[in-house]
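Trainee: pasting the sequence and the predicted coordinates here, then a few questions.
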Amino acid sequence: MQIQNPVLPGFNSDPSIIRVENTYYIATSTFEWFPGVRIHASQDLVHWNLVKNVLDTTTMLDMKGSPSSGGIWAPDLSYADGKFWLIFTDVKITDGNFKDLKNYLTTAETIEGPWSEPILVNGVGFDASLFHDEDGHKYLVQQTWDHREYHHPFDGITLTEFDTGTMKLKPNTARTIFSGTDVRLVEGPHLYKINGEYFLFAAQGGTIFTHQEVVARSKSLDELSFVVEPDGPFITNFDTPDSYLQKQGHGALVSTPGGEWYYASLTARPWHHDNESSIDPRGWSTLGRETSIQKVEWDGGGWPRIVGGHGGQTFVEAPKDAIFTKAPADHSQHDEFDDATLGINWNTLRVPFNEKMGSTGNGKLTLIGQGSLANTFDLSLVARRWQAFYFDAETKVKFNPYSYQSMAGLTNYYNHSHWSWIFITKNDDGQNVIEVGENKGGLRNGSYTSYLRDHAPVIPDGIEYVYFKSENRKESYTYLYSFDGDNWVTTGITLDAAVLSDDYVVREYGGFFTGAYVGLAVVDYSGYNSTAEFDNFDYKELGDYKETNGSFSWQKSELRFY
């Protein structure tokens, strides 16, 4: 078998990988999306299944009002003393000199839980991880934040002893063990003890195209005792602009039962428009930061190296002792909303799906209109990640809007200021119509455009349901509608997918760490709680999209998730 990167396509970033007996687990960041912390499992490092969303109640996590790309940053999963340990950071500020974050710890005897009520650990810095030393001591290892304008905000990697008796840190033991290199922005630390030495893996350069991972080692955990790997960095794509994979860096190390080594890293697959350079800008990562796995070997000096060079590879040799893991061929999803709870792939923003948003079951999803798609407090939106460049998303909705202030439909969404949708609303003549709206850059909350305006299609009398479709084709996407589910009419509006990418958002907003979503939403900012019923939802991945003799045909790519 071969590992085909990325192994977790579409917004699965900051991977923390471990192995417990023959099973590998990866925990990834979720930021403002609820539930928090996704965990995938595999026994071959090739095929992965989403098995748990850990932070799934408001007692575990409440992010109401948190900024876009705030929330859960870089969870750390470990296993020791017969149980799983999960450290996670909840960030409350993304812009400016302050972060106002809190680090928490939760534990469970099995990956499915139940997970314990989170314990507040500290707020020194984000990207915290827990190191279990061979002598029984435990340490919190973390990026350290400095708000002072005359200091660099990334103030090195701090180590603090953790007391398992009191389940609290010992602040008097805190010390900086690594200050990073001149690249700066040192973060995402993971500490290991291998062959009697301590190895610190840490990210640098920011989680953009200059991203990288460095390795340092020491015989002790004394202050500033770690020495950086020569001829580094360990992994980066800064100097490999033509690589299929970009932004590799922040991640974690794991060994196989047979003694092989692998490294799980965040990565991205940017694309660029035909009229753009592929080098600068390097492209638009609409699927967000994903997870790749690279094989690691050890050189004569005892340092870890990425097999094939520090740029990594798309196809990687799987472990010799891999146990085949059954998993779906792609991430297509069809939902008839028969169950009383939302499926594992659905997310909401900041808080769990609740009665204020609506209900699901008996063949329909009911959503109650609240705030606009720019709202960070009260929003009725359920959505799932884009996990392929080419896909169709479709739904069937029944809705009778109160006024132009009430809307219901299908959305492609990045954050509060970057999104679009096709929806049912009312025009000034009291008719139910179809509109396409887009919110994108220019202001902090974006600038909004109504594309159909005075020419919005009127929904004929007697039509109970309207069908909406989004056809997503890597660089662009368009919306269609139908009154019978068979005959589709294009809106004629083609939207630039780049607007829903980290690389577009970073130009104007301090939080740019997630990825594009597609989903269902109802808005009624009049406060009259207009309600819509969605009969079904279909997300179908399409493989490669190629033009042949002037017509389009579907062909499965050699790259399974491409």
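Mentor: Cool, the structure landed.

Trainee: from now on I want contacts and neighbour counts done on CA atoms only, so please keep to that.
Mentor: Will do.

Trainee: just the helices in this protein please.
Mentor: If you assign secondary structure with DSSP state H, the helices in the chain sit at 502-505.

Trainee: surely residue 386 and residue 287 touch.
Mentor: Yes: at 6.0 Å, residue 386 counts as touching residue 287 under the criterion of Cα atoms under 8 Å.

Trainee: quick one: common contacting residues for the two?
Mentor: When contacts are counted by Cα atoms under 8 Å, 6 or more residues apart in numbering, residue 386 and residue 287 are jointly contacted by 10, 11, 515, 516.

Trainee: could you measure from the first one over to residue 516?
Mentor: Using Cα to Cα, to the nearest Å, one gets 8 Å for the distance from residue 10 to residue 516.

Trainee: take this one as well and set it beside the first:
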Amino acid sequence: MKIENPVLTGFHADPSMIRVGDTYYIANSTFEWFPGVRLHESRDMVHWRALPSPLSRRSQLDMRGNPSSGGVWAPDLSYADGRFWLVYADVKVVNGAFKDCVNYLVTAEDIHGPWSEPIRLNGVGFDASLFHDDDGRKYLVQQTWDFREYHNPFNGITLTEFDADTMRLMPQTARTIWNGTDVKLVEGPHLYKIDGLYYLFCAEGGTVWTHQEVVARSSTLDALSFEGSPINPFLTNFDTPRSYLQKQGHGSLVDTPNGEWYYASLCARPWHHENESVSDPRGWCTLGRETSIQKVDWTEDGWPYIVGGHGGERVVDAPTDAADDEAPAPHDQHDDFTGATLGDDWNTLRVPFDERMGSVGDGALTLKGRGSLCNLFDLSLVARRWQAFDFDASVGVHFDPHDYNQMAGLTNYYNDLCWSWAFVTWDERRGCRVIEVAQNDFNAYTSFLRDDAVPVPDDVRTVWLRTRVRTQTYTYDYSFDGEHWRNLGVELDAKILSDDYVNQRYGGFFTGAFVGLAAVDLSGYETEADFVDFDYRQLRD
């Protein structure tokens, strides 16, 4: 069997991979999206199945008001003492000198849950991971943030002992164990003990084109005792601009039962407009940062390296001892909303889906109109990841607005600054419902149809809306019967929904594009919209 990268497509950043018995697990960052932390399992590293998210309750994670790309950064999954341990940060400030965050710990005896209520750890820095030493002691390893303008903000890797009896850190034990290389921006630490030596894997260079993973080791956990590998960088695409995978780094190491080694890291797949260079800019990653897995080997003097070179490979040999595993369901999705809860592919922003946002069941998703798609506190948006460059998504909408402040429709969304949608609203000039297309581009809002909005006949109950995404561009269509479609005449540049576009002007650029369903009522009357028969279909090569 072969591992085809990326193994987790569309917005699956910062993978923390472990093995328990013959099963591998990956935890990924979710940032402002709820539920918190994305989990997958596999027995062969080829086929991955989604698991219920561990942070599904507001008592575990309340991100109301968090900035876009705040929230859950770089969760760490581990297994020791007969249970799973999950460390995660809730980051409350993204831009500027400060990164206000709190690191939490939850545990579970079963990966499927139930997961405990969170234990507050500290706020020293983000990207914290828990290391279980073979003598029974435990340590929190984390990036250290320094807000002082005369220091580099990435102020080394801090190690703090954790008391498993009291489930509390011991702050007096904190020390810096490594400052990183001269590339700086050292973060994402994971610590391992292999053949009596401690190996520290860290990301550097920022999670962009200059991203890299480096390795250091030490015989002790004393302050500043780690030395860097002579063959660093361990993994990078900085010098491989034409590679299929880019931005690789920030991940975790795992061994197989037979002693093979693999490394899971984030990656990205850029595309370019025809008139653009393939190297500057390197492109636009609308699917966000995904997860790749590379094979690892070791030098005679005990340093790990990526098989095939530090740029990694698109296709990698699977473990020779991989257990038989079944292929997961395809990423295509049809939801007729007959169940009483939302499926695992659906996400909301910052808080869980509840009666304040709407309800689901009996063949419809009902959303109460709330704030605009720029709102960080109260909005009704249910969305799923883009997981392919080319796909169609459609939905039927039952909506009877009586004011232009009331809107409901289908959105392609990156964050509160960058999104678009096709929606049903009220046109007071014509005295009827209309279909409009609008885009928010760093808060430059454009109503594309204006005087040409499509009137909705009075006898039409269901307005069908569809988006067709074709890598570089995407469009919106409408139908009054669900069979005969008409294009709304607006072609939009998909790059606006990419990390790389957002990064040009905003420091929070860590997620990926979503397609979703939204209801807005700026008049405050919470006018309801019913959504029926959502369909997401990826185009096959």
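Mentor: That came through, no problem. Keep in mind that what you see is a predicted model, and the values were worked out from it rather than measured.

Trainee: returning to that earlier point: mutual contacts of residue 10 and residue 516 of structure 1, please.
Mentor: Counting by Cα under 8 Å, 6+ apart, the residues touching both residue 10 of structure 1 and residue 516 are 287, 288, 385, 386.

Trainee: tell me the one of these nearest residue 133 of structure 1?
Mentor: Residue 133 of structure 1 has its nearest neighbour among these in residue 288, at 34.1 Å by Cα to Cα.

Trainee: if I look at the closest residue to the closest one other than its chain neighbours, how far off is residue 5 of structure 1?
Mentor: Nearest non-adjacent residue to residue 288 of structure 1, counting by Cα to Cα, 6 or more residues apart in numbering: residue 515, 3.9 Å away. When distances are taken as Cα to Cα, residue 515 of structure 1 and residue 5 of structure 1 turn out to be 17 Å apart.

Trainee: look at residue 25 of structure 2 and say how many residues are nearby.
Mentor: Neighbour count for residue 25 of structure 2, taken as other Cα atoms under 10 Å: 23.

Trainee: I figured it hits residue 44, correct?
Mentor: No: taking contacts as Cα under 8 Å, residue 25 of structure 2 lies outside contact range of residue 44: 10.7 Å.

Trainee: list the ones among the shared contacts of residue 10 and residue 516 of structure 1 that fall in strands.
Mentor: residue 385 (DSSP state E).

Trainee: quick one: residues contacting residue 51 of structure 2.
Mentor: Taking Cα under 8 Å, 6+ apart as the criterion, residue 51 of structure 2 is in contact with 38, 39, 40, 41, 112.

Trainee: nearest to residue 501 of structure 2, of those?
Mentor: Nearest to residue 501 of structure 2, judged by Cα to Cα, of the contacts of residue 51 of structure 2 is residue 38 at 24.5 Å.

Trainee: what separation do you get for the closest one and residue 520 of structure 2?
Mentor: As for residue 38 of structure 2, its distance to residue 520 of structure 2 is 28 Å (criterion: Cα to Cα).

Trainee: neighbour-wise, which of those two wins?
Mentor: Neighbours were counted for residue 38 of structure 2 and for residue 520 using other Cα under 10 Å; residue 520 has more, 29 against 23.

Trainee: structure 1: which residue goes with the more buried one?
Mentor: Taking TM-score structural alignment as the alignment basis, one finds that residue 520 of structure 2 is matched in structure 1 by residue 523.

Trainee: pretty sure that match sits against residue 406.
Mentor: Yes: judged on Cα under 8 Å, residue 523 of structure 1 makes contact with residue 406 at a distance of 5.4 Å.

Trainee: where do the contact lists of these two overlap?
Mentor: 369, 530.

Trainee: OK, contacts around residue 215 of structure 1?
Mentor: Neighbouring residues of residue 215 of structure 1 by Cα under 8 Å, 6+ apart: 199, 200, 201, 202, 228, 229, 232, 233, 234.

Trainee: rerun that using 7 Å as the cut-off
Mentor: For residue 215 of structure 1, the contacting residues are 199, 200, 201, 202, 228, 229, 234, by Cα atoms under 7 Å, 6 or more residues apart in numbering.

Trainee: which among these count as buried?
Mentor: By neighbour count, with 16 or more other Cα atoms under 10 Å, the contacts of residue 215 of structure 1 hold 199, 200, 201, 202, 228, 229, 234 as buried.

Trainee: ok, the first one to residue 266 of structure 1 distance?
Mentor: Taking Cα to Cα as the measure, residue 199 of structure 1 and residue 266 of structure 1 are separated by 19 Å.

Trainee: over to the fourth one?
Mentor: The gap separating residue 202 of structure 1 from residue 266 of structure 1 is 13 Å, by Cα to Cα.

Trainee: cool, the second one as well?
Mentor: If you measure residue 200 of structure 1 against residue 266 of structure 1 using Cα to Cα, the figure is 17 Å.

Trainee: how deep is the nearest residue to residue 203 of structure 1 once chain neighbours are set aside tucked in, by neighbour count?
Mentor: The spatially closest residue to residue 203 of structure 1, leaving aside those adjacent along the chain, is residue 213, at 4.3 Å (Cα to Cα, 6+ apart). Burial of residue 213 of structure 1, expressed as a neighbour count using other Cα under 10 Å, amounts to 26.

Trainee: one more: the one 3 residues further on?
Mentor: Look at residue 216 of structure 1: counted by other Cα under 10 Å, it has 20 neighbours.
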